[in-house]
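Visitor: Turn this into a structure:
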Amino acid sequence: MKKFSLITGAVLAVSLLASPAQAASDLPNTHRFYEEMTYLQTKGVISGFEDGTMRPDQTVSRAEAAIMIGKLKGLDGTQRGTKFADVPANLKASGYIASAAQAGYISGYLDGSFKPNAPITRGDMAIILSYVFPLAMQGLEDFKDVSPNMRAYDAIGQVVSGSIAAGYQDNTFKPTNATTRAQFAAFLSRGLEPKFQNDTHMKGSYLMDKTKTYTFQWNDGDIEKISYVKPKGELAEDWNFLWKGDFASGDSYYLVDIESSEFHATGEPFSEFFIDLVYPVKSGTKFNEDSPYGPAAQITKTGVTVKTKYKTFTNAVEVTVPADKDFEFDGVKYYMVPGFGNVKTLDLTGNVLGELISVK
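Guide: Purely as a prediction, here's the structure:
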């Protein structure tokens, strides 16, 4: 990284002839996942039933999930025979089930069945979407009801870290709960569109808004723009989205901006990350004391007013990182703000090293 930067029972739509944009009688715009379902309708990924309903709160079946995934990935949905004993060619979803299984997005059971009418649980959902989207980040959150011996353990960690799903306030994930059609639509939408990923951020999150571009000015006069993008090249095989920093001078890099209930951290893909804030936020808290990746830090003030060229924030958290000879580090103070992350960095004498100048 160039600078200190951010150190910081039925199948879906028995009749597939319904218009994707057709308004559903049971999907009001007040529904929690109205935007997500409408978004997938316009993309032709989900459609309604013959009676004009969308049935958003109906449990989604394995066959329905296969159809949605098949449409999303552009798979062949032509009805045909499959390798599953309980998926005959005349089943409406047979083509998508066959194609999705061949692509490795879904699988059957040891007895040779697929169980097309069985419900998709949140654990099942995590497994499927970990195959559909490139999600390299492993789990950062320890849920009370998710253990390492569970089949969905790794996948749950990936979809949560990838901002596709979130846990509950009681620190559970509820992996055995059935998933509704609206919920499954929301998960798919988050894998496709960053604005829906913002909905997975916890209350008071210090993560940046994934729909915005953040511009910083550094003490050498260079300008850096940070945007949430689909990575290119080899990284695209493992990462669905990443933050990308582009300097006016021509340099660029990819950044991981991550958060759990215990900390906020930044780092580079497939590399170490540096914890730049710990939760709960409390003045005097020390962290990174035993980190091999960077010097120890301490929350020195909360509720700080900090002025940047973008705006004045009144709810910043000041973090001080003392000089450390082992890391050949001169020391800094930086300011974290909910919804923005690091907005300003100073050296220990008060000189500005970098600050936020624009958010668009």
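Visitor: alpha carbons only for contacts and neighbour counts from here, please
Guide: Noted.
Visitor: What segments of this structure are strands?
Guide: Applying DSSP state E to the chain gives strands spanning 214-218, 223-229, 242-247, 252-259, 263-267, 273-278, 286-287, 297-307, 312-321, 332-337, 341-347, 352-359.
Visitor: contacts for the third one?
Guide: Okay, so that is strand 242-247. For strand 242-247, the surrounding residues in contact (CA atoms under 8 Å, 6 or more residues apart in numbering) are 222-231, 252-257.
Visitor: ok now stretch 43-52, how far from the chain's centre?
Guide: Using CA atoms, centre = their mean, to the nearest Å, we find the averaged C-alpha position of stretch 43-52 to lie 26 Å away from the chain's own average C-alpha position.
Visitor: what's the answer for stretch 138-149, then?
Guide: When C-alpha coordinates are averaged (CA atoms, centre = their mean), stretch 138-149 and its chain have centres 16 Å apart.
Visitor: which of the contacts of strand 242-247 tops the neighbour count?
Guide: Greatest neighbour count in these, by other CA atoms under 10 Å, goes to residue 224: 24 neighbours.
Visitor: just checking, that residue touches residue 250?
Guide: No - using CA atoms under 8 Å as the test, residue 224 is too far from residue 250 to be in contact (9.6 Å).
Visitor: Next, give me the two most distant ones among the contacts of strand 242-247.
Guide: For those, with distances taken as CA to CA, the pair at the greatest spread is 222 and 230 (24.2 Å).
Visitor: And the helices in the stretch 101-250 of the chain, which stretches?
Guide: With DSSP state H, counting those that start in this stretch applied, the stretch 101-250 of the chain shows helices at 122-132, 153-161, 181-192, 194-197, listed in chain order.
Visitor: residues making contact with stretch 101-113?
Guide: Outside stretch 101-113, the residues that touch it by CA under 8 Å, 6+ apart are 66, 83-87, 97, 100, 114-115, 128-129, 131-132.
Visitor: repeat that for 7 Å
Guide: Residues outside stretch 101-113 that contact it (CA atoms under 7 Å, 6 or more residues apart in numbering) are 84, 85, 86, 100, 114, 128, 131, 132.
Visitor: please give me the structure for this one as well, since I'd like to look at both together:
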Amino acid sequence: MQHHARSVLAVIVIFALLFTIIPALAAPTGTDIAGHWAEAQIRELMERGVVSGLPDGTFRPELTVTRAEFVTMVNKSLGLSPLADTGRFSDVNSGDWFAGQVEAAAEAGYVTGNPDGTFSPYRPITREQAAAMLIRAFGFARLVSETEQNAALASFADAGQVSSWAKADMATAVHLGLISGYTNTTLAPKPAALTTSNWQEWEAARTTEQREAVLEKLGSSGLITRGQTAAILVRALSKKPVIQEATLFDQAGTYGPEDGIETISGDVIVTADGVVLQNLIITGDLTIAESVGDGTVVLDNVIVKGETYVKGGGTDSVIFRSCTLEGTITVEKEDGKIRIVVEGSTSVPKVVLQSGAILITQEDGSVEEVILPEELDEDTEVVLSGSFGKVEIASQGASVSIGAGSSIDTLVLGENATGTKVDLDKEANVGTLTVNAPAEITGQGRIGTAEINNPDVDMKAEPEKVVYGEDAKKEEPKKGSGGGGGGGTTIPVSAISVEPTELILSAGEPGVTTGSIIATVSPSNATNKTV
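Guide: The predicted structure is shown next:
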């Protein structure tokens, strides 16, 4: 977001208060917005009837916005109508032009006023106040996890200056891209020199010069301008339809009919621990949000037509029981500590692991394909337990454990999967293993066919059949580790042929006392050819 120095910041807020948000008295143009960084956003809000120009035809995008003006703009953006003043704030009178707007904002629940029962309508709104009102008014609260909130503020040197009551909302606004830093390293949540006496001095000022003097003390940072407000509101409005189309489950409990099936049109977002969804058809995407934390979410007999995103949930499991997921499950838990169980008759076409995870199939649950993509962090730990069709590892340095009793039809280590470690439990089974990169395969589980396309493979198990690609034949594979050894592939003998198959020696026959038998070992590059 751009910011410009303002030598005259107050010219004049009273003037703006009287005419800024009153379309009947204000001209619909803004002759001074051409070329301004927020011109497009200002014009969009003008077309929506949210803001308008001043009587002199200007808009004054760098003019500071008051609290009364801000709630009026938010209300108009959301289509909230003014309400009759109830006298809930001692400094808002029924005859004030903004009284109905302030009442509507309070009734909507996104403003509560000051502890002393005032609203301070004439005070310039601070950036943290604007963020808090915006997030609460548009319903964006609780969509961002605490971890993401902390990350959103981590790069700002003055993050500690955000008031405790506004921290979550400010962080959410930054994370969602509604508000950017005042600079690359500062948030400027409120004026650095802000004091109660400053505000009292502001409200007591009656001339332009007096208010300019107060703003000079406060400094230009920490407040919000008309142009900035327009940009923020347009961003919020662009996200609002997405939120409106989603069904939000933000309280623990069981949702869905006991019998029969119910359809939810659009997307579903689960933001709370302890949510159970049952007997539902979700026509859009399903998101288990970061805010679930390390909690548990259960889906029982749920059909998801769209994609499924798992960003929250802990080691006590996200459970899919007798579900049909027509799209991909994408797992992205920041700390990688998540357990996903696919059970009952659940069928999943594809799971993409963007983080570490424990993935379990049991009973008749099935996963056709599991992918560890290239962008997965090194040293990511993945545990697979159960039955899987194809597992493809494209990432570097991942550690994949295949548990007892597990079965994988096809396990592929891609060309970029350098440093991958696969541990195969002795009771696990892999139909076909294809290795295209240097890797380490430990454990004594069964491998039906091993297709080796890279010579730098350390494999402890003995496949029933080994097939070598051209790349692997170019270099004699290293012998298996042991003694003074070093890594490499240990190639077992898979077959021995003997010629001739029959040899008869006749005792006493002149000149015939010995015979020769030739044993041929397959494959030709077996590590130990001794017979």
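Visitor: that older thread, so for residue 37 of structure 1, which of the strands of structure 1 sits nearest?
Guide: strand 223-229 (22.6 Å).
Visitor: by contact count, what packs against that closest one?
Guide: Secondary structure elements in contact with strand 223-229 of structure 1, counted by 3 or more CA pairs under 7 Å, 6 or more residues apart in numbering; DSSP states H and E, are strand 214-218, strand 242-247.
Visitor: looking at those strands, which is closest to residue 270 of structure 1?
Guide: When those are ranked by proximity to residue 270 of structure 1 (CA to CA), strand 242-247 comes first, at 11.9 Å.
Visitor: Could you tell me where stretch 49-69 of structure 1 falls in structure 2?
Guide: Under the alignment (TM-score structural alignment), stretch 49-69 of structure 1 falls on residues 54-74 in structure 2.
Visitor: in that stretch, what's buried?
Guide: If you call a residue buried by 16 or more other CA atoms under 10 Å, then stretch 54-74 of structure 2 has these buried ones: 54-55, 58-74.
Visitor: between the strands of structure 1, which gets nearest to residue 166 of structure 1?
Guide: Per CA to CA, nearest to residue 166 of structure 1 of the strands of structure 1: strand 252-259, 11.5 Å.
Visitor: Just want the angle from the closest one to strand 273-278.
Guide: Here the directions of strand 252-259 of structure 1 and strand 273-278 differ by 50 degrees (axes from the mean of the first three to the mean of the last three CA atoms, to 10 degrees).
Visitor: so who does residue 70 of structure 1 touch?
Guide: For residue 70 of structure 1, the contacting residues are 96, 100, taking CA under 7 Å, 6+ apart as the criterion.
Visitor: That one and residue 105 of structure 1: what is the separation?
Guide: When CA to CA, to the nearest Å is the yardstick, residue 70 of structure 1 and residue 105 of structure 1 sit 9 Å from each other.
Visitor: Which residue numbers in structure 1 does the helix or strand encompassing residue 451 of structure 2 align to?
Guide: Using DSSP states H and E, residue 451 of structure 2 maps to strand 446-452. On the basis of TM-score structural alignment, strand 446-452 of structure 2 is assigned to no residues in structure 1.
Visitor: who's in contact with the nearest residue to residue 234 of structure 2 once chain neighbours are set aside?
Guide: Sequence neighbours aside, residue 41 is the residue nearest to residue 234 of structure 2 in space, at 6.2 Å (criterion: CA to CA, 6 or more residues apart in numbering). Residues counted as contacts of residue 41 of structure 2 (CA under 7 Å, 6+ apart) are 230, 231, 234.
Visitor: Residue 41 of structure 2 -> structure 1?
Guide: If you follow residue 41 of structure 2 across to structure 1 using TM-score structural alignment, you land on residue 36.
Visitor: how far away is its match from residue 197 of structure 1?
Guide: Computed with CA to CA, the distance linking residue 36 of structure 1 and residue 197 of structure 1 is 11 Å.
Visitor: try residue 231 of structure 1
Guide: Residue 231 of structure 1 is 16 Å from residue 197 of structure 1, by CA to CA.
Visitor: Does residue 429 of structure 2 touch residue 409 like I think?
Guide: No - using CA atoms under 7 Å, residue 429 of structure 2 is not in contact with residue 409, being 8.2 Å away.
Visitor: So those two - more neighbours on which side?
Guide: For the pair residue 429 of structure 2 and residue 409, the greater number of neighbours falls to residue 429 (22 against 18), based on other CA under 10 Å.
Visitor: Map that one across to structure 1 for me.
Guide: Residue 429 of structure 2 maps onto nothing in structure 1, by TM-score structural alignment.
Visitor: and the aligned partner of residue 153 of structure 1 in structure 2, how many neighbours?
Guide: Residue mapping for residue 153 of structure 1 onto structure 2 gives residue 167, with TM-score structural alignment as the criterion. Summarising burial for residue 167 of structure 2: neighbours were counted as other CA under 10 Å, giving 21.
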